[in-house]
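Asker: with the input below, show me the fold.
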Amino acid sequence: MAQRITTLVMLIEILFLVNYVSQIATTAADNDGDVIHVAGKVMCQDCTQSREVVMAQRISTLVMLIEILFLVNYVSQIATTAADNDGDVIHVAGKVMCQDCTRNYDKWINGSEPIKGAVVSITCMDERERVRYYGSDKTDERGQFDLIVDKVLYGGKNLKPKLCTVRLVSSPDKSCDIPTDFGNGQSGVKLVQPFMVFKDLVKFVVGPFYYTTPMCETPEYENNY
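Answerer: Model prediction:
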């Protein structure tokens, strides 16, 4: 939320900076130069709109964006709270694909192939950072996996999805078994934003995650050289 507000403040500052630079350029045009060179287009524009009206429209648009930002944040908080409190089952779906960096750009971006039998894990912690659940699933022929976790632990305590992490474990394809962090598959994805919340089910969609070929692996050097 702090990052979003910072970005918004930066946009406001840019808006005023553009207006200030425009005024400086106008003053310089009046006082400097020996030749006047004019180029442009002929367009239809409502001449009744004054500079103040245009600025008011920009401010109105900015206010609307601020309202949308807070609305999105509010809805996100509601969904996260619902994910923690509703549903008896955590359901996580996604895909694991093979991406070959040796291909041309189009095939590298759009030509990824599903990996069958890749293992994806889910680890759920408690507030004291202790592991409370660990599970895994293998992908099918379409590269899809489905992790299903009961939220209620032994003793009646509930798992909180936001404390669960989903990540890549292994690929059975030796020609494509180098994990990448596209989609945060290697570092892990926190279950923060649910895809949907039902009475007895909370569903998340992550990824897709990617493995790549050994030729695409980034070499590691000692002392970071």
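
Asker: from now on I want contacts and neighbour counts done on CA atoms only, so please keep to that.
Answerer: Noted.

Asker: checking the spatially closest residue to V149 that is not a sequence neighbour next. Helix, strand or coil?
Answerer: Ranked by Cα to Cα, 6 or more residues apart in numbering and with sequence neighbours excluded, the top spatial neighbour of V149 is I90, at 5.0 Å. Assigned by DSSP: H, G, I helix; E, B strand; the rest coil, the conformation of I90 is strand.

Asker: chain center to stretch 116-126, what's the gap?
Answerer: Stretch 116-126 has its C-alpha centroid displaced from the chain centroid by 20 Å (Cα atoms, centre = their mean, to the nearest Å).

Asker: over to stretch 72-83?
Answerer: Relative to its parent chain, stretch 72-83 has a centroid offset of 16 Å by Cα atoms, centre = their mean.

Asker: check contacts around the residue nearest the centre of the chain.
Answerer: For the chain, the residue lying nearest the average C-alpha position, counting by Cα atoms, centre = their mean, turns out to be G183 (8.3 Å). The neighbourhood of G183, defined by Cα atoms under 8 Å, 6 or more residues apart in numbering, consists of V189, V206, G207, P208, F209, Y210.

Asker: another one to check against the first:
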Amino acid sequence: MAAFLPFAILVSLLAAGATADNGYTTPTTPPPQQSDKLLVRVEGLVLCQSCAHRNSWRLDDAAPLPGAKVTVTCRDGKNRVMAWRAATADGSGYFLAEFGVTAVTDFFTGDPRKACFVRLLASPDFKCNLLTNVNSGLEGAPLRDEDKRWPGQGYDNVVYAAGPLAFRPATCVPSHHY
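Answerer: Predicted coordinates for the structure are as follows:
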């Protein structure tokens, strides 16, 4: 009978609702309600690639390219262009393009990350104006979801990111003297 005493105590404690965490429980929060409409914003950086890394995807020592232009294109459910925006980089090379409130189902595959892409358009700097395909700036840079989402009034605000994208100098001084 003495062998069953600890088991009896355990059973009675469990029946009373005792837990190993001294009765403390972690509050559970419901997952955020996702709307069927989105206000999509796309952000990124445009840089001037250094001569030391031309013909590569490296952006070490790259400088912001103020005034650079990019286009953001989104496709609809039938894979046709449904909207596009041109965006201009600010003094730090940052750009932001905003689309109006759109039903999620209007985007190709119902996902703006798969329906939209960013391409380099133009550089205001004649010393750094050759397009590169760094992060697919020529082909169309895909969007990344960086968990920037908050509710609006009947829609969700979402900010996706692309890039960084880069132009490269038209001419570079040779690094070797022969």
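
Asker: translate the residue nearest to V149 of structure 1 into the numbering of structure 2.
Answerer: Aligning on TM-score structural alignment places I90 of structure 1 opposite V40 in structure 2.

Asker: its match and C116 of structure 2, how far apart?
Answerer: 10 Å (Cα to Cα, to the nearest Å).

Asker: of these two, which one has the most company?
Answerer: C116 (24 against 18; other Cα atoms under 10 Å).

Asker: got a list of what that one touches?
Answerer: C116 of structure 2 is in contact with V72, T73, C74, R75, P142, L143, counting by Cα under 8 Å, 6+ apart.

Asker: again, 6 Å this time
Answerer: T73, C74 (Cα atoms under 6 Å, 6 or more residues apart in numbering).

Asker: so what corresponds to it in structure 1?
Answerer: By TM-score structural alignment, C116 of structure 2 lines up with C164.

Asker: picking up where we left off before, residue in structure 2 paired with the residue nearest to the centre of structure 1?
Answerer: Here G183 of structure 1 is matched to N135 in structure 2, going by TM-score structural alignment.

Asker: and that match, how far from L165 of structure 2?
Answerer: N135 of structure 2 is 6 Å from L165 of structure 2, where distance means Cα to Cα.

Asker: need the contacts of G183 of structure 1 in CSV (columns: distance to M196 of structure 1 and neighbour count).
Answerer: As requested, these are arranged in CSV below (distance: Cα to Cα, whole Å; neighbours: other Cα atoms under 10 Å):
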residue, distance to M196 of structure 1, neighbour count
V189, 17, 18
V206, 13, 20
G207, 16, 18
P208, 18, 17
F209, 20, 24
Y210, 24, 28
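
Asker: can you classify A8 of structure 2 as helix, strand or coil?
Answerer: Remark: A8 of structure 2 carries the secondary structure label helix [criterion: three-state DSSP].

Asker: distance of the match of C116 of structure 2 from M125 of structure 1?
Answerer: Applying Cα to Cα, one obtains 6 Å for the distance of C164 of structure 1 from M125 of structure 1.

Asker: next: L147 of structure 1.
Answerer: Separation of L147 of structure 1 from M125 of structure 1 (Cα to Cα): 16 Å.

Asker: again, but for M64 of structure 1
Answerer: The spacing between M64 of structure 1 and M125 of structure 1, counted by Cα to Cα, is 39 Å.
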